[in-house]
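Enquirer: predicted structure and sequence below. I'll ask about it afterward.
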Amino acid sequence: FKRFDVESYPKFDNYDKDGVIRHKGNERTDNWVFDTAYLDVTTNFSLLGTENTFLVGANYLDYKYDRFMAFHAGEDVAAGTTVTRPGTVRSKKSPRREHDTWGIYAQNMMTINDYWQVLAGARYDEKREDSLTENQVSPKLGVIFHPTSNGSIYVQYSESFMPQGEVSNGSRTYINDGEKLDAERGISYDSCTKCEL
């Protein structure tokens, strides 16, 4: 999607002296492009006296971002006077930022009997940006106990992965510019109970 933004920076340094306001500003155009795709396939089967629901899938994201800025010339305008659109003194097109991410995953829900179910799965994620590639395998394991026909107790363990890329100085100077940042990795423990009335 696209966004067009006009920003103004009025200054009132001379307002008390001569009633003049100094106007400056810029125009900014942002353009984000998200191309996505995903696929899920599910099948049911029996194995050694258990009933299983097996899921395998994949997802993909191609991300692009462009930014263009035009900076306006300063103009002194008396208070109460309409401010016309000032001329542009310079413009700047930022380098395109882009990356693609994809993941594949599989999990199986095994029903052992009327009381017990086990969920096991894993997910592989990868992010590619310029010459930097980050990836991770994240497991998932859950157990469901059904003490009654209308109630259940659920316990789950899972891991997550969020790439952070590398340090980019932009308009500032950092001593670790270009350094790869550690990905955010999370571990989650969940437990809950459910009862249908």
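Expert: Yep, it's here.
Enquirer: every contact and neighbour count from this point should use C-alpha atoms.
Expert: Will do.
Enquirer: what are the boundaries of the strands in the protein?
Expert: Secondary structure of the chain (DSSP state E): strands at 2-8, 20-23, 25-47, 50-72, 75-78, 88-93, 97-111, 116-129, 132-148, 151-162, 184-195.
Enquirer: need the ones you listed in TSV (columns: mean neighbour count).
Expert: As requested, the strands of the chain are arranged in TSV below (neighbours: other Cα atoms under 10 Å):
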stretch	mean neighbour count
strand 2-8	11
strand 20-23	18
strand 25-47	13
strand 50-72	17
strand 75-78	16
strand 88-93	12
strand 97-111	18
strand 116-129	18
strand 132-148	16
strand 151-162	16
strand 184-195	11
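Enquirer: okay, now the one to match up with it:
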Amino acid sequence: MLVILPKHKGTDREFASLKRRLSLLRKEASRKPLVHKTAAIRKRWPRVSLVGYNYDNLLKTFKLARVDNILYGIVKVNNIQLQMIALNDPEKNKDLLLQSEIIISKNKIKGYENQIVTDSIDLSRIVKDFGVIAVYTENSEDAVPMKRGETVKDLIKKLHLKVEKNSYAVIFGNSAKFQGQRVALSHKLGDMDRVFIKV
């Protein structure tokens, strides 16, 4: 732009603003980025961490992507989507392990209560042991993962819906006394329930 712009008395201000802009861009380019080299993995509930398993076998079994020597992906178990992370070194990735609800490892790791030590990975059994239930909404194919004992109000918060004074839900499933029962927002949900929310 500096080359194309004709130089005369009327374009002095334009030249000055272009030079100022160019110097700011050069300063910004010379600064070192403050970003850490480890990739940020967005937290999603429930998160399952696998520690000490062979990466090649995990890549064959599950559809995972490699991010900074960590395998990461979303795995479907009984129509529940789980966030799965596979790590080799638990010491370097303590922050990821602390955010995980379920830790599956070949060897015992000190300092973590929510872990299972096993050679084989049976996710459907592990998910049930940790109290994760599948709840379906009106037209959903995939289930919403919930903790056992959570209520309709918790489901509404997860779905980011507004709660009004006369809100209620209609439930088809195990937690209802009869199919199509109208329940309050304080009703505890059960596994495989289908919930129609009337907000």
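Expert: Nice, I can see it. What you are looking at is a predicted structure, and each value in this text was computed from that prediction instead of being measured.
Enquirer: what's the TM-score here?
Expert: The TM-score (TM-score structural alignment, normalised by the length of the first structure) is 0.23; 77 aligned residues with a Cα RMSD of 5.3 Å.
Enquirer: which residue, other than its chain neighbours, is closest to residue 147 of the second structure?
Expert: residue 132 (4.9 Å; Cα to Cα, 6 or more residues apart in numbering).
Enquirer: mind checking how far residue 193 of the second structure is from residue 145 of the second structure?
Expert: 11 Å (Cα to Cα, to the nearest Å).
Enquirer: kindly report the same for residue 115 of the second structure.
Expert: Distance, residue 115 of the second structure to residue 145 of the second structure, using Cα to Cα: 19 Å.
Enquirer: try residue 71 of the second structure
Expert: In this view, residue 71 of the second structure and residue 145 of the second structure are 22 Å apart by Cα to Cα.
Enquirer: re earlier: where do the contact lists of residue 193 and residue 145 of the second structure overlap?
Expert: Jointly contacting residue 193 of the second structure and residue 145 under the rule Cα atoms under 8 Å, 6 or more residues apart in numbering are 134-135.
Enquirer: one step back: touching, the residue nearest to residue 147 of the second structure and residue 145? I think so.
Expert: Yes: between residue 132 of the second structure and residue 145 there is a contact under Cα atoms under 8 Å: 6.3 Å.
Enquirer: three-state assignment of residue 72 of the second structure?
Expert: Classification of residue 72 of the second structure by DSSP: H, G, I helix; E, B strand; the rest coil places it in strand.
Enquirer: got a list of what it touches?
Expert: Here residue 72 of the second structure is in contact with 64-66, 83-86 (criterion: Cα under 8 Å, 6+ apart).
Enquirer: buried residues in stretch 74-89 of the second structure?
Expert: 74-75, 79-88 (16 or more other Cα atoms under 10 Å).
Enquirer: which element, helix or strand, includes residue 103 of the second structure?
Expert: Here residue 103 of the second structure, judged by DSSP states H and E, is contained in strand 102-105.
Enquirer: gap between the residue nearest to residue 147 of the second structure and residue 155 of the second structure?
Expert: In this view, residue 132 of the second structure and residue 155 of the second structure are 13 Å apart by Cα to Cα.
Enquirer: joint contacts of those two?
Expert: Counting by Cα under 8 Å, 6+ apart, the common neighbours of residue 132 of the second structure and residue 155 are residue 146.
Enquirer: that's all I had, so thanks and see you.
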